[in-house]
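[1] Just a sequence and a predicted model for now, questions to come.
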Amino acid sequence: MEPENVILALAALAQPTRLNVFRLLVRHEPEGLPAGDIARELAVPHNTMSSHLGILSRAGLIHSERRSRSIIYRADLDRLREVVTFLLQDCCGGHPDVCAPLVDALTPCCPPKEKADG
């Protein structure tokens, strides 16, 4: 990942409403949420929310898809992984014990779902 893309992503998240939007969308993965629901949930006017969603989208942190008459927004967890990996790629200078607490903190809060046999 290019440093400019990391800076763009971090800058997009460096604003309280956008950070709250991103965290809300992460909680609603993989279904996503319509823009109106996001605005209502966070008590932000629709036109203001549209601007925030645009900034997050341009940073590559969220994407949208049309479903019928709604536009559904989803967090781009792959992009988030790329940003975090970029930040940590040179972690510890060859001393993994230094980064162990950080890696433990990044362990998912819920185990992966078992795939049903089909």
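    Yep, that arrived. Residues are numbered from 1 along each chain as shown.
[2] Please count neighbours and contacts with C-alpha atoms only from this point.
    Noted.
[3] and the end-to-end length of stretch 28-41?
    12 Å (Cα to Cα, to the nearest Å).
[4] residues in contact with that stretch?
    By Cα atoms under 8 Å, 6 or more residues apart in numbering, the residues outside stretch 28-41 that reach it are 21, 24-25, 45-46, 49-50, 70-75.
[5] Comparison target below:
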Amino acid sequence: MEIKDATAALAALGQATRLAVFRLLVEAGPDGRLAGEIAETLDLPGATLSFHLKELAAAGLIAAEPQGRAIRYRADFAAMDALIDFLTRNCCAESGQPGCLPGARRGCA
């Protein structure tokens, strides 16, 4: 991941509603959620949700798949992993001390 891609992803996630939408999609796993389900779960008007989904998609963090008259949204787990890898690349490189990687990534560098 390049710095411009990381900046776009972090900017998209730096807004509370978009972060909530992304986390909801991550929790949903590979099946994702229909737009209506997202709106209902987060109590968002359709137009507001549409704006935030567009921003997340533009940042490459989610993908949309039309299903008849509805649209299913999924988190892009490869993009999420790339962002995490970008943020933790060279973690503790100067100190040489292991264990600075967050949670599940510890020891996986």
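    That came in fine, so what should we check first? Values in this document were obtained by computation on a predicted structure and should not be read as measured data.
[6] now the contacts of stretch 28-41 of structure 1 as CSV including distance to Glu31 of structure 1, neighbour count and secondary structure?
    Shown next, in CSV, are those (distance: Cα to Cα, whole Å; neighbours: other Cα atoms under 10 Å; DSSP: H, G, I helix; E, B strand; the rest coil):
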residue, distance to Glu31 of structure 1, neighbour count, secondary structure
Val21, 15, 23, helix
Leu24, 12, 18, helix
Leu25, 9, 22, helix
Pro45, 23, 11, coil
His46, 21, 15, helix
Met49, 19, 21, helix
Ser50, 19, 14, helix
Ser70, 13, 13, strand
Ile71, 12, 16, strand
Ile72, 8, 19, strand
Tyr73, 9, 25, strand
Arg74, 7, 24, strand
Ala75, 10, 27, strand
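[7] now for these, which pair is the farthest apart?
    Pro45 and Ala75 (20.4 Å; Cα to Cα).
[8] what about the helix or strand where Glu65 of structure 1 lies, how far off from structure 2?
    Assessed by DSSP states H and E, Glu65 of structure 1 sits inside strand 62-67. With mean Cα distance after the TM-score superposition for structure 1, strand 62-67 of structure 1 departs from structure 2 by a mean of 0.7 Å once superposed.
[9] Which strands or helices does that strand pack on?
    When contacts are defined as 3 or more Cα pairs under 8 Å, 6 or more residues apart in numbering; DSSP states H and E, strand 62-67 of structure 1 sits against helix 46-58, strand 70-75.
[10] ok so, going back, which single one of the contacts of stretch 28-41 of structure 1 is nearest to Glu82 of structure 1?
    Ala75 (13.2 Å).
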